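Participant: 3D, please:
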Amino acid sequence: MIRFSLDDLKKSKASSELNLINRGIEKECLRVDASGNLSQKPHPKNLGAALTNPFITTDFSESLLELVTPTFNSAKECLDFLTELHVFVNQNLEEESLWPLSMPCHIESEEEIPIGNYGPSNQGMMKETYRKGLSNRYGSMMQAIAGIHYNFSFSDKFLEILAKERSLDLKEFKNSVYLGIARNFRRYGWLYLLVYGSSPIANNSFAKGKDHDMEDLNSNDIYKPYATSLRMGDLGYISHAQDSLNISYNSIEDYCSDLKNALETPYDEYSKIGEFKEAERIQLNDSIIQIENEYYSTIRPKRVCPSGERPLNVLSNEGIDYLELRCIDLNPTSAIGITEEQIYFLDLLILFCFFEDSPEISEQESNEIFNNHKIVVNDGRRSNQSLVMGSLEVSIKDEAIRILDEMVEIAKFMDEVVTFEDENIWMNSLEKQKNTINDYGLSLSESMLNEISNEEMSFQEYGMNISKKHREEIKNISTNDQDILIQAAKKSLIDASDIESSQDADFEDYLRDFLNKIS
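Facilitator: A predicted model of the protein is given here:
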């Protein structure tokens, strides 16, 4: 295992490259009508084709938008582009707005959630069939949850210099660095959820027919009084089929081998569902996961994958290119769902994970990480709550403060040496988190519950009030890059049409070829 201390980095020529962190954001959000009901309209044509637009697509549902930024070195520029996307989307929604919360609006039944449609091409049919599989496996309600994925990587030059200084193979070094960060993020990512988790409550329609241990907040809503992120817990993105996978992050070989096993191993419950219903394909296969994207984790090693290729093969052959952080709830205090301060704290946490010793994770520690995660998402703000680390029980607050204290030198280094920022943005972000740990009333989860309770409103009313406020805020923003988005939308419609008219393979043959590509 390769480790770098902050002192090592200060002595390295690579330190000057640390200001070139690559950042990208993928944001999901539901479209709702003027009454706050889930939109039943198809994906707006003015937004382009969901199959081919690189900036605006849909996630599970036709009503669940996904807004995708390019990669930026500047956090501000990344958020500026995300803002442009929101402006463009809002201009092209007819009597609709964007739901600002991770847990969905009131949805009476799963039948109200339209599965995404990507056209009659083989690519489009595969995307839709995958989503049918998700619906049949987990239910559509779970898939209506929204969140943000944050994509992070160091600059190639930064990693090249560090690898060269230690005479290490670059690909192996990158894999080692990113997996080391990923292991530590699994250990310490709960800290982010503690301060920025913002899904402690849900409309009671969300859990209809499900076994749960939630409490009633009022006649409309269920909650957990000390929860941080129900989205990341048993009520949210959870797959009991995946509970026993224990996919290893100890090496790229182990990770790919375990993922391959999940892709090729049938799961009894999914076999019982079947692949067809009255001649209609209702899932891609009966494996534990249909394709790589179905693997749920707080963080995943990734590489950009060419169309038609298997992400697993590309990752195994070419190595890790970036990390995808998947634990980010929509922030209702921001019209775009995430703030610059949040990004800097995510970066600090990643840098802490980079500098911190990152030994391999044993099966016992993996179970410990899983249990600690559950404690924080369900009960993290409870007074005197503790986590288990090895043979010790430690106070969540004490451990959070310990980690934040260890980040101080990293934040100072980033402010004073790397980014040359006058405002001390890194230290300011860190101080904000310390204040939140000392007073959970400042956390997004507790402040949300307090506002709903104090104003005697429902979760639905709370969401609609914020949605309207955000819509007005976005309406008043002056923009710069709308032409890029207009042209991308137009081009995507042409590209989708070209794909549909040029294919000649039968869908079942196409699917079989794709599924058999795993090497």
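
Participant: For the rest of this, base every contact and every neighbour count on C-alpha atoms.
Facilitator: Will do.

Participant: quick one: the closest residue to N435 other than its chain neighbours and K11, what's the gap?
Facilitator: Nearest residue to N435, sequence neighbours excluded (C-alpha to C-alpha, 6 or more residues apart in numbering): L442, at 7.6 Å. L442 sits 38 Å away from K11, taking C-alpha to C-alpha, to the nearest Å as the criterion.

Participant: right, and the helix or strand after the longest strand along the chain?
Facilitator: When the chain is scanned for its longest strand (criterion: DSSP state E), the result is strand 22-33. Next along the chain after strand 22-33, taking DSSP states H and E as the criterion, comes strand 56-58.

Participant: so what does that next one touch, helix or strand wise?
Facilitator: Counting contacts by 3 or more C-alpha pairs under 8 Å, 6 or more residues apart in numbering; DSSP states H and E, strand 56-58 is packed against strand 64-68.

Participant: end to end, how far does stretch 148-158 reach?
Facilitator: 26 Å.

Participant: typo on my end, it should be stretch 217-231
Facilitator: End to end - C-alpha to C-alpha - stretch 217-231 spans 17 Å.

Participant: So which bits of that stretch are buried?
Facilitator: Using 16 or more other C-alpha atoms under 10 Å as the test for burial, stretch 217-231 gives L217, D221, I222, Y223, K224, P225, Y226, A227, T228, S229, L230, R231.

Participant: one more to put side by side:
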Amino acid sequence: MSDLLSRRLALLGDAAVLPLLTQCLHGIERECLRVTASGELAQSGHPRTLGSALTHPQITTDYSEALLEFITPAEPDPATTLADLEQIHRFAYSKLQGEYLWSPSMPGLLPDEAHIPIARYGSSNIGRLKYVYRQGLALRYGKTMQCIAGIHYNFSLPERLWPLLQQLDGDSGALRDYQSARYIALIRNFRRYSWLLMYLFGASPALDRSFLRERPHQLQQLDEQTLYLPYATSLRMSDLGYQSSAQSGLTPCYNDLASYTESLRSAVATPYPAYAELGTKNAAGEWQQLNTNIIQIENEYYSSIRPKRVTYSGERPIQALIARGVQYVEVRCLDINPYLPLGIDLDEARFLDAFILFCALQDSPLLQGGECRSCTENFLKTVKEGRRPGLHLQRQGQPVELKAWATELLQSFAPISRLLDQAHGGEHYQQALQLQQAKVDDCSLTPSARVLAELRERGESFRAFALRHSQEHAQALRAQPLSAAQQANFEAMVAQSLAEQAELEGAEAGDFDTFVAAYQASILGIGV
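Facilitator: Sure thing, here's the model as predicted:
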């Protein structure tokens, strides 16, 4: 253990400081496809009974009308976060008629791209902007890739902890700058170690062959409908999932906040020839993408983790980060666990807390001398062959066995797990850590191995496997309806969201072209 990590852990262990560990904030965003009773992508619009996808704070859509996104409030206890997420699921199932929430990350049988419905957000300028942005995604990457679902885990350290860490580190600069620098350092360490999350929680070793649209691939065939890789952990996070040649040169290595925001600002403002050739409007004069730049907006940049700051109304993410610094991180590489009704459970959340805190407290030198590339290669190797016996990764230019490195890391997390247990009471965090060590010792316990074993044992296609688990989860969630008070609270949010969208549309002033131009101009002057 490094001297710096020891000193930071000692600070957290102080009786006056330890209770702050109960004030970390957690939020979960869970995406899930709506499917029919036969497991096909729902062609119905976003149910009005769930509220407005534009303005509802907890239930919206991601790319498609059929791709729901559930968003919890930020809570200090991950158990509360999971309870919030479960309530959203139960409310959704009280409104879904003859449809299911798809259990894994990878989609099942998809229709032709023309019949994958893009999410709509009404007639307001901001609603239209969200729709055109998604049209641009379809134009650039196709719709199929956008039907992949995942779990996003949002985490922040307690605001009251930052001044104490700053004093311990002997930093005399502005607190906001110190906090941002520490979050960026956290992200560097996350890049170093996130391959471990793919090994432990990757749950997409197989997919429906329709996903590839007859593209060439190196997957193996499990049955007529199912393709897989024998040692894969997360095909979702491989080059079969999220990929973009235009973004290949956009790889911020997170050495400071300014370089990160500038790289994104530049990408949002720099034309990309292939997109410029297509134009922002089609031959009929209809919008088909917001602009012809490398990325249309900041969120188009695909990354496994993002520095975040809550934005004000009308404010862009980069503007918020530059103006007020980093407030929390969003972990974006987590697969949905098809065995869990919510796609994630409390053991995973508690382990993530320890993992992220380790990334925040551990020494985090700048990523230099090819280390950034090694981080990417370790991640990609793990998602495609993480369970291969004897698999080696690269650490500081030297080969290291994945299992040995994983065990070392888990041992390094132990002091943090103990502190979290001391702060919260009980031994839940240490038990969550032990569960992960068991997966390292025996890879058959990982979700990815369990999926493949079950497919083989039951002689079941990925499509049938996913639908069966979706139906089981639906039955379990519907068996526990919300209380009358909880249901009424959700109904009120639905009504309020619909009213807010109607108010937006009724008060709209100015044409859409002018609105888009102003939106684009808001980013061009930043950082120049």
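
Participant: so of the buried residues of stretch 217-231 of the first structure, which ones are in strands?
Facilitator: Those of those lying in strands (DSSP E): D221, I222, Y223.

Participant: so the longest helix belonging to the first structure matches what in the second structure?
Facilitator: Looking across the first structure with DSSP state H, the single longest helix is helix 482-502. Here helix 482-502 of the first structure aligns to the second structure at residues 487-507, judged by TM-score structural alignment.

Participant: which parts of the matching stretch are buried?
Facilitator: Quick answer for stretch 487-507 of the second structure (16+ other C-alpha under 10 Å): 487, 490-491, 493-498, 500-501, 504-505.

Participant: how about the strands in the second structure?
Facilitator: 25-36, 59-61, 67-71, 99-101, 151-156, 206-208, 220-221, 226-228, 305-308, 328-334, 392-395, 398-401.

Participant: Would you mind measuring from the residue nearest the centre of the second structure to M237 of the second structure?
Facilitator: Residue closest to the mean C-alpha point of the second structure, counted by C-alpha atoms, centre = their mean, is R332 at 2.4 Å. Using C-alpha to C-alpha, R332 of the second structure is found at 10 Å from M237 of the second structure.

Participant: for R458 of the second structure, same thing?
Facilitator: Distance of R458 of the second structure to M237 of the second structure, computed by C-alpha to C-alpha: 26 Å.

Participant: Compare neighbour counts for those two and give me the winner.
Facilitator: Taking other C-alpha atoms under 10 Å, R458 of the second structure and M237 do not tie; M237 has more neighbours (26 against 9).

Participant: Now for the more buried one: which residues touch it?
Facilitator: By C-alpha atoms under 8 Å, 6 or more residues apart in numbering, M237 of the second structure lies in contact with C333, L380, V383.

Participant: List the members of those residues that persist in the first structure.
Facilitator: Retained in the first structure: C333, V383, out of those (criterion both residues aligned by TM-score structural alignment, their matches' C-alpha atoms under 8 Å).

Participant: Spit out the contact partners of the residue nearest to the centre of the second structure.
Facilitator: With C-alpha under 8 Å, 6+ apart, R332 of the second structure has these contacts: G150, I151, H152, Y153, S303, S304, I305, R306.

Participant: 10 Å - rerun?
Facilitator: E29, G150, I151, H152, Y153, N154, M237, Y302, S303, S304, I305, R306 (C-alpha atoms under 10 Å, 6 or more residues apart in numbering).

Participant: how about these, which pair is most distant?
Facilitator: N154 and M237 (18.4 Å; C-alpha to C-alpha).

Participant: list the buried ones in stretch 334-346 of the second structure?
Facilitator: Going by 16+ other C-alpha under 10 Å, stretch 334-346 of the second structure has these buried residues: L334, D335, I336, N337, P338, Y339, P341, L342, G343, I344, L346.

Participant: Please state the offset of it from the chain centre?
Facilitator: Stretch 334-346 of the second structure has its C-alpha centroid displaced from the chain centroid by 13 Å (C-alpha atoms, centre = their mean, to the nearest Å).

Participant: what do you get for stretch 464-474 of the second structure?
Facilitator: That offset, for stretch 464-474 of the second structure, works out to 22 Å (C-alpha atoms, centre = their mean).

Participant: and that stretch, how far from the first structure on average?
Facilitator: Compared with the first structure after the fit, stretch 464-474 of the second structure shows a mean deviation of 0.6 Å (mean C-alpha distance after the TM-score superposition for the first structure).

Participant: Tell me which stretches of the stretch 201-350 of the second structure form helices.
Facilitator: Using DSSP state H, counting those that start in this stretch, the helices of the stretch 201-350 of the second structure run over residues 257-269, 273-278, 317-324, 346-361.

Participant: Deepest-packed of those, please.
Facilitator: The highest mean neighbour count among those, using mean count of other C-alpha atoms under 10 Å, belongs to helix 346-361: a mean of 22.

Participant: Show me where the stretch 51-200 of the second structure has its helices.
Facilitator: For the stretch 51-200 of the second structure, the helices defined by DSSP H, counting those that start in this stretch cover 78-95, 125-141, 161-169, 175-193, 195-201.

Participant: These: which one's closest to R373 of the second structure?
Facilitator: Of all those, helix 175-193 comes closest under C-alpha to C-alpha, at 10.2 Å.

Participant: what stretch of the first structure does that closest one fall on?
Facilitator: By TM-score structural alignment, helix 175-193 of the second structure lines up with residues 170-188 in the first structure.

Participant: Fine by me, we can end here.
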